[in-house]
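Chemist: got a structure for you, letters missing:
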């Protein structure tokens, strides 16, 4: 029977190979339900729980698909009977990243424990060493852009969860005080966080006792330094208690600025297409 160290080495090498291939199921397979990951991008208090961990990977896989490497170079393991830890150095970057900084490595620490006789990862910590910011003052490298895209995508995921929970504070958490929003409703613009808060509150109240959800299935994000733009079709569904679901699709563009290390929405533009023959907004369209 393989030793504990051999079992853990196989687990970690299988995980790293799955990350490189973008095989999400295998990436998740040997992770505990209550995993805590300290990742390169925020949130700064860590990614907590397997569902949150799952959501971090699709943006990374899109970046990985550009031809980036994710390869273990060094791996050391110390294992007891029930608890173990491992640390590793990995080549992680696009060909351009690695050409620009050939010695840079992703640093990885893992904590593991046994569950029902098998090893599972309960903690991950990923980091790159800090480099001279004058070499890339805006953080515009491919890896930095991928990390920033992931941060903005996770911000949207928190908004979606806040909508389902009807948690107004969660919806407002990443809105800048000086936001300007072009909403579906008149007037022409809403200026300031309080005005946007009132619009969001009215939307949640309109759902009454029913369930409400919001998603952007085709969410696209572009990042350059401390600015990001996201766009896609908003899908809002209200499910009244005892009644059929009501779906609404509209267009949305959002602009974010990174201030003091945190992404905040500074502008939003929502709209429905209009029928030029009647001048009426087409709120019934679906993709």
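Modeler: Sure thing, it's come through. Predicted model only: the values in this text are computed from it and were never measured. Numbers count the residues shown, from 1 in each chain.

Chemist: hey, let's count contacts and neighbours off CA atoms from now on
Modeler: OK.

Chemist: All the helices of the stretch 1-150 of the chain, in order from the start?
Modeler: 4-21, 24-29, 50-55, 57-64, 95-100, 142-164 (DSSP state H, counting those that start in this stretch).

Chemist: Quick one: closest of these to residue 77.
Modeler: Of all these, helix 4-21 sits nearest to residue 77, with 6.3 Å by CA to CA.

Chemist: Contacts made by the closest one with the rest, please.
Modeler: Residues from elsewhere that reach helix 4-21 (CA atoms under 8 Å, 6 or more residues apart in numbering): 24, 26-27, 30, 61, 64, 69-72, 77-81, 119.

Chemist: and what of stretch 74-88?
Modeler: Applying CA under 8 Å, 6+ apart, the contact partners of stretch 74-88 are 4-5, 8-9, 72-73, 89-90, 107-114.

Chemist: Filter these down to the ones in strands?
Modeler: 72, 73, 89, 90, 107, 108, 109, 110, 111, 112, 113, 114 (DSSP state E).

Chemist: now the strands for the chain?
Modeler: Using DSSP E, strands in the chain cover 31-38, 47-48, 69-79, 83-93, 106-115, 118-127, 175-182, 190-191, 211-215, 220-224, 227-239, 246-259, 262-271.

Chemist: coming back round to it: so how do I select the buried members of the contacts of stretch 74-88 in PyMOL?
Modeler: Buried residues among these (16 or more other CA atoms under 10 Å), as a PyMOL selection:
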select buried, resi 4+5+8+9+72+89+90+107+108+109+110+111+112+113+114
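
Chemist: try it against this one:
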């Protein structure tokens, strides 16, 4: 092949490579442009969440902070997020049922005194707000140290009820149940 032909072939190959690279770049840009609205939509949905919904999500975050403190011996953070009202209630995953702030806090103090460490996180948080009442449901996933020192991994279903009073949301009810119990009960 004459030199001019080889140069033309090389130039054509270079141009084809450039077109391919540009094509891939354009494909990537197109994918970003197409995908961007879904990211933007999620952000817009989050931006449209009411201030009350955001406040309840923040309260769930504070609940998890309080649980982690209790698992490490400190029940005090519960006092900041839970209502101190006589009609507040707590139904713990271990089977307790307490009504009134004094009984609830005494339960948490006893749990904290027995706690030997652990960490939890909330996943799949679902929030509903209606007027001055709200609820949040989620799974609390964690690792809790047992008295023998081993770590127990578990998931707990939790539902919390909140009441807005004087512009502040406080937890007035909480129910938790351990998922493994129900799995074992119905697998038999």
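Modeler: Cool, the structure landed. Since we're looking at a predicted model, the values are computed, not measured.

Chemist: Could you get me the TM-score between them?
Modeler: Taking TM-score structural alignment, normalised by the length of structure 2 as the basis, the two superposed chains have a TM-score of 0.62; 143 aligned residues with a CA RMSD of 3.1 Å.

Chemist: returning to what we had before: right, so of the helices of the stretch 1-150 of structure 1, which gets closest to residue 244 of structure 1?
Modeler: Per CA to CA, nearest to residue 244 of structure 1 of these: helix 142-164, 17.1 Å.

Chemist: Enumerate the positions of that closest one that are buried.
Modeler: Result for helix 142-164 of structure 1 [16+ other CA under 10 Å]: buried residues 142-164.

Chemist: which helices and strands does that helix pack with?
Modeler: helix 57-64, helix 168-172, strand 211-215, strand 220-224 (3 or more CA pairs under 8 Å, 6 or more residues apart in numbering; DSSP states H and E).

Chemist: how does it look with 6 Å?
Modeler: helix 168-172, strand 211-215 (3 or more CA pairs under 6 Å, 6 or more residues apart in numbering; DSSP states H and E).

Chemist: JSON lines for these, including mean neighbour count?
Modeler: Formatted as JSON lines, those follow (neighbours: other CA atoms under 10 Å):
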{"stretch": "helix 168-172", "mean neighbour count": "17"}
{"stretch": "strand 211-215", "mean neighbour count": "20"}
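
Chemist: Residue 54 of structure 1: which of the ones you listed is closest?
Modeler: Closest to residue 54 of structure 1 of those, according to CA to CA: strand 211-215, at 17.0 Å.

Chemist: Relative to the whole chain's centre, how far out is the closest one?
Modeler: 18 Å (CA atoms, centre = their mean, to the nearest Å).

Chemist: cool, stretch 240-258 of structure 1 as well?
Modeler: 19 Å.

Chemist: So what touches that stretch?
Modeler: Stretch 240-258 of structure 1 is contacted by residues 210, 226-239, 263-272 when judged by CA atoms under 6 Å, 6 or more residues apart in numbering.

Chemist: Now with 7 Å, please.
Modeler: Outside of stretch 240-258 of structure 1, the residues within contact range by CA atoms under 7 Å, 6 or more residues apart in numbering are 209-211, 226-239, 263-272, 283-286.

Chemist: follow-up on the earlier one: type out the ChimeraX command that picks the buried ones from the contacts of helix 4-21 of structure 1.
Modeler: In ChimeraX, a selection of the buried entries from those looks like this (16+ other CA under 10 Å):
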select :24,26,27,30,61,64,69,70,71,72,77,79,119
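
Chemist: for the contacts of helix 4-21 of structure 1, which one is nearest residue 97 of structure 1?
Modeler: For the contacts of helix 4-21 of structure 1, the nearest to residue 97 of structure 1 is residue 69 (9.9 Å; CA to CA).

Chemist: isn't the closest one right up against residue 91?
Modeler: Yes - between residue 69 of structure 1 and residue 91 there is a contact under CA atoms under 7 Å: 6.2 Å.

Chemist: burial measure for residue 124 of structure 2, as a count.
Modeler: 9 (other CA atoms under 10 Å).

Chemist: so who does it touch?
Modeler: 138, 139.

Chemist: try 8 Å
Modeler: Going by CA under 8 Å, 6+ apart, residue 124 of structure 2 touches 137, 138, 139.

Chemist: That one maps to what in structure 1?
Modeler: In structure 1, the residue paired with residue 124 of structure 2 according to TM-score structural alignment is residue 218.
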